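requesting a structural model of the entry that follows:
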Amino acid sequence: MGISVFLAILISLGAASPLRAVLALPFILFFPGYTLTTALLPGKKDMGGIERIVLSFGLSIAVVPLLGLILNHTPWGISLYPVLIIVLLFTSVMSMISLSRRKRLPHGERYTLSWRFSKPGWLEMPRNDRVLLVTLAGIIFIGLGTLGLTSANQRTGEIYTEFYVLGAAGKIGDYPGELKTNETKQVFLGVVNHEQRRVTYNVELRLDGSKKKDIGPIELEHGQTWEGNIGISAGKPKNKMMVEFLLTKDGESVPYRSIHLWVDVKP
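I've put the predicted structure just below:
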């Protein structure tokens, strides 16, 4: 718990250091599973030390994605601080349960993590212990490999552009479904650059295939967002008028993204 709290302090202070990476590995890959194991099996006779370590790594790899899945269905989503908080909370709760259950056992029967290591010969070890050690090494190797691949993908990132239209209040589903002739209603248009480079965008507004307005040029660096209110109006009554927004980038003639709405124009 001390290591976990210290890591949380480092992250909250924005300290990017090798120490933070070193502490983050057991925080994600070991602590959740170890505290869950000790909560379920608090006694010495319940399970041996090697088995506990292997199970701790395995359970951590299973538990952390499940916590991320829970976060994905909350308003906070999967990002640094929500993940830090939920893993810290899980580890804390499991630790308290572990302490509570161990206090109910006689002192000599409580399992405690031992830092005294011996060096038995490989051939002298029981066959099950050798299998578990190989499994543990494989779990650690896979975990570190996954971490490395994830870090590389985060540096490279996917290449795409977000393009969206919302209602005037900035909400999905709040689109204008009806207009009166010569009346203007607003929609909320957004462009987010994830192209890993600087991009110049243009947006064309069309009504039933006829060009009505150009919006741009919109120059965005990678990660930047442009948002603005766009007015829609029509001079003649029509049922199911198609309102199109065509997004192009870097002067290309073929639309890169397109969105359309259907609007009834009343007299």
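
hey, let's count contacts and neighbours off CA atoms from now on
Will do.

near the residue nearest to residue 101 when sequence neighbours are not counted, how many other residues are there?
Using CA to CA, 6 or more residues apart in numbering and skipping residues adjacent in sequence, the residue nearest residue 101 is residue 42, 6.5 Å away. Residues contacting residue 42 under the criterion other CA atoms under 10 Å number 25.

wait, residue 42 sits on residue 103?
No - the criterion here is CA atoms under 8 Å, and residue 42 misses it with residue 103 at 9.3 Å.

how near is residue 5 to residue 173?
43 Å (CA to CA, to the nearest Å).

by residue count, tell me the biggest helix in the protein.
helix 127-156 (DSSP state H).

which strand or helix spans residue 219?
For residue 219, the host element (DSSP states H and E) is strand 210-220.

next secondary structure after that strand?
Assigned by DSSP H and E, the successor of strand 210-220 is strand 225-232.

other SSEs contacting that next one?
strand 185-194 (3 or more CA pairs under 8 Å, 6 or more residues apart in numbering; DSSP states H and E).

how far is the strand it packs on from where the chain is centred?
23 Å (CA atoms, centre = their mean, to the nearest Å).

which residues are in contact with that strand?
158-170, 175-176, 179, 199, 220-233 (CA atoms under 8 Å, 6 or more residues apart in numbering).

taking the residues you listed, please make a ChimeraX selection of just the buried ones.
Selecting only the buried entries of the contacts of strand 185-194 in ChimeraX, with 16 or more other CA atoms under 10 Å as the criterion:
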select :161,163,164,165,166,167,168,175,176,179,199,220,229,230,232,233
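
I'd like the structure of this one too, to check against the first:
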Amino acid sequence: MGTDLREAKAAGRRLHGLPADLAGVVCLTSVVVATIVLPVVNETLLRAAVAIPFALFVPGWALVAVLFPHGHHETGQSRNGRTVSDGLGLYERVALSFGTSIAVTPIVGLVLDLSPVGLAPDAVVTSLAGLVLVLVAVAVRRRRALPSEVRYSVPYRQWLSAARSNLFRTETSWDTALTAVVAVSILLAVGSVGFVALDPKQGVPSSEFYLLAANESGDLVAENYPQEFTADETRSLVVGIQNNEHVSTPYTVVVRLDRVELRNNSTTVVESERLHRFEPRLTADETWHRRHPVQPSMIGDRLRLTYLVYKWNAPADPTVDNAYRDARLWIDVRER
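Next up is the predicted model:
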């Protein structure tokens, strides 16, 4: 307990030593990662509410901090009778941060799309978080290499003082309230666009499930399924799942060979042989394929090769009636 407390205090001192704006960036990045990792909040609207402003602004702010470590200071030089200044002011940084974030986020998405990870909202936000932390480390190093009087810093104490004085001045209270309404309206508009871009959930959450077999040229197709087997003969099939649930989802796939009879206009399983069980966990929009051998030992005609899919765990008695998705093939198995 004592070691954990010392480590927490040391982490607090390191964060306290960061410039105010970059400390805020680190805190927001930590919150974003937590909303993705923690099961309590990763399926709520809080995830989108935090991730959207993060993706639209924070990566750009961190990149601008790396490129422009100087503050906005007048140099005293004159060009055409005007005073020249170096660095960027707050408004320039904010505008440039939105622009660079909009440029950086698609690049990260393109890299992920070309990688085995795939283009999923959680993967994009997590990758952006890692990039932001790297940029913050570089930005801190660059600022500390400059004299303190020329480093960029956020004058938040002046803002708080000015806000307190303006709120209690009758002649400016209405202006302040109007400015706040306009600012909130702009944030809501930008957030709505970002929500559609980062979390484009369309339709009812669902999952696709299918079986594939190889044709004569070796390509996987949804046809040419094997129908004739010899006992203990091995033939290959491929089972596939496309996660369209919009969240990371674990699945259980149970493969059985059933002998069925028609009784009272309903199908009854009279004998069953368990062949396989798979338990993939798929991120949002991820596709999973699994090639597997089918080697039946049960003999008979019109045997039902049954694939049962469940979200999370399968029940003790998996059936077609309680499965989330299912697929069935009718096969004949002969003796050797």
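
which residue in the second structure aligns with the residue nearest to residue 101 of the first structure?
In the second structure, the residue matched to residue 42 of the first structure (TM-score structural alignment) is residue 69.

I'd assumed residue 151 was in contact with its match.
Yes - applying CA under 8 Å, one finds residue 69 of the second structure in contact with residue 151, separated by 6.2 Å.

which neighbours do these two have in common?
residue 143.

returning to what we had before: quick check: next helix or strand after the longest helix of the first structure?
Next along the chain from helix 127-156 of the first structure, counting by DSSP H and E, comes strand 160-167.

quick one, helices of the stretch 1-150 of the first structure?
In the stretch 1-150 of the first structure, the helices defined using DSSP state H, counting those that start in this stretch lie at 2-12, 18-29, 31-40, 49-72, 80-103, 127-156.

the shortest one vs the second structure, mean deviation?
Average distance between helix 31-40 of the first structure and its aligned residues in the second structure, after superposition and using mean CA distance after the TM-score superposition for the first structure, equals 0.4 Å.

what does that helix contact?
52-53, 55-61, 63-64, 87, 90-91, 94-95, 97-99, 101, 111.

residues of it that come out buried?
In helix 31-40 of the first structure, counting by 16+ other CA under 10 Å, buried: 31, 32, 33, 34, 35, 36, 37, 38, 39.

quick one: secondary structure of residue 275 of the second structure?
Look at residue 275 of the second structure: counting by DSSP: H, G, I helix; E, B strand; the rest coil, its state is strand.

burial of it, as a residue count?
Per other CA under 10 Å, the neighbour tally for residue 275 of the second structure reads 17.

let me see the contact set for residue 30 of the first structure.
Counted by CA under 8 Å, 6+ apart, residue 30 of the first structure has contacts 56, 57, 60.

ok, the first one - contacts?
Which is residue 56 of the first structure. 30, 31, 32, 33, 34, 35, 36, 37.

could you find the closest non-adjacent residue to the counterpart of it in the second structure?
Applying TM-score structural alignment, one finds that residue 56 of the first structure aligns to residue 97 in the second structure. In space, residue 97 of the second structure comes closest to residue 60 once its chain neighbours are excluded; the distance is 4.0 Å by CA to CA, 6+ apart.

please apply the same query to residue 217 of the first structure.
Using CA to CA, 6+ apart, the nearest residue to residue 217 of the first structure is residue 202, at 5.1 Å.

again with residue 98 of the first structure
Nearest to residue 98 of the first structure is residue 39, by CA to CA, 6+ apart, at 4.1 Å.

do the same with residue 240 of the second structure
Nearest non-adjacent residue to residue 240 of the second structure, counting by CA to CA, 6+ apart: residue 289, 4.4 Å away.

name the SS class of that neighbour, please.
Under three-state DSSP, residue 289 of the second structure comes out as strand.

the one 3 residues further on now?
Three-state assignment for residue 292 of the second structure (three-state DSSP): strand.

and the equivalent of residue 128 of the second structure over in the first structure, what is it in contact with?
Alignment note (TM-score structural alignment): residue 128 of the second structure maps to residue 87 of the first structure. By CA under 8 Å, 6+ apart, the contact list for residue 87 of the first structure reads 28, 32, 64, 67.

what about the first one, how many residues nearby?
Put plainly, it is residue 28 of the first structure. The burial count for residue 28 of the first structure: 22, using other CA under 10 Å.

show me what it aligns to in the second structure.
In the second structure, residue 28 of the first structure lands on residue 55 (TM-score structural alignment).

same thing with the last one?
Pairing criterion TM-score structural alignment: the partner of residue 67 of the first structure within the second structure is identified as residue 108.

isn't that match right up against residue 129?
No - using CA under 8 Å, residue 108 of the second structure is not in contact with residue 129, being 10.9 Å away.

which of these two has more residues huddled nearby?
When residue 108 of the second structure and residue 129 are compared for neighbours, residue 129 comes out ahead with 24 against 17, by other CA under 10 Å.

that one is in contact with residue 36, isn't it?
No - assessed by CA under 8 Å, residue 129 of the second structure is found out of contact with residue 36, at 11.1 Å.

what packs against the longest helix of the first structure?
Using 3+ CA pairs under 8 Å, 6+ apart, helix 127-156 of the first structure sits against helix 49-72.

relative to the second structure, what is the average displacement of the helix it packs on?
Looks like 1.0 Å for helix 49-72 of the first structure (mean CA distance after the TM-score superposition for the first structure).

got the angle for that helix vs helix 18-29?
In terms of direction (axes from the mean of the first three to the mean of the last three CA atoms, to 10 degrees), helix 49-72 of the first structure departs from helix 18-29 by 90 degrees.

list the buried ones in helix 49-72 of the first structure?
So for helix 49-72 of the first structure, counting by 16+ other CA under 10 Å, buried means 52-61, 63-64, 68, 71.

cool, stretch 260-267 of the first structure as well?
262, 263, 264, 265, 266.

kindly report the same for stretch 46-54 of the second structure.
47, 48, 49, 50, 51, 52, 53, 54.

and if you look at stretch 148-161 of the first structure?
In stretch 148-161 of the first structure, counting by 16+ other CA under 10 Å, buried: residue 161.

which residues sit against it?
Here stretch 148-161 of the first structure has contacts from 191, 192, 193, 194, 195, 196, using CA under 8 Å, 6+ apart.

same question, stretch 213-230 of the first structure
In contact with stretch 213-230 of the first structure (CA under 8 Å, 6+ apart) are residues 168, 186-206.

got the end-to-end distance for it?
10 Å.

also stretch 204-224 of the second structure?
End residues of stretch 204-224 of the second structure are separated by 31 Å (CA to CA).

before we move on, what about stretch 153-168 of the first structure?
First-to-last residue span, stretch 153-168 of the first structure, CA to CA: 36 Å.
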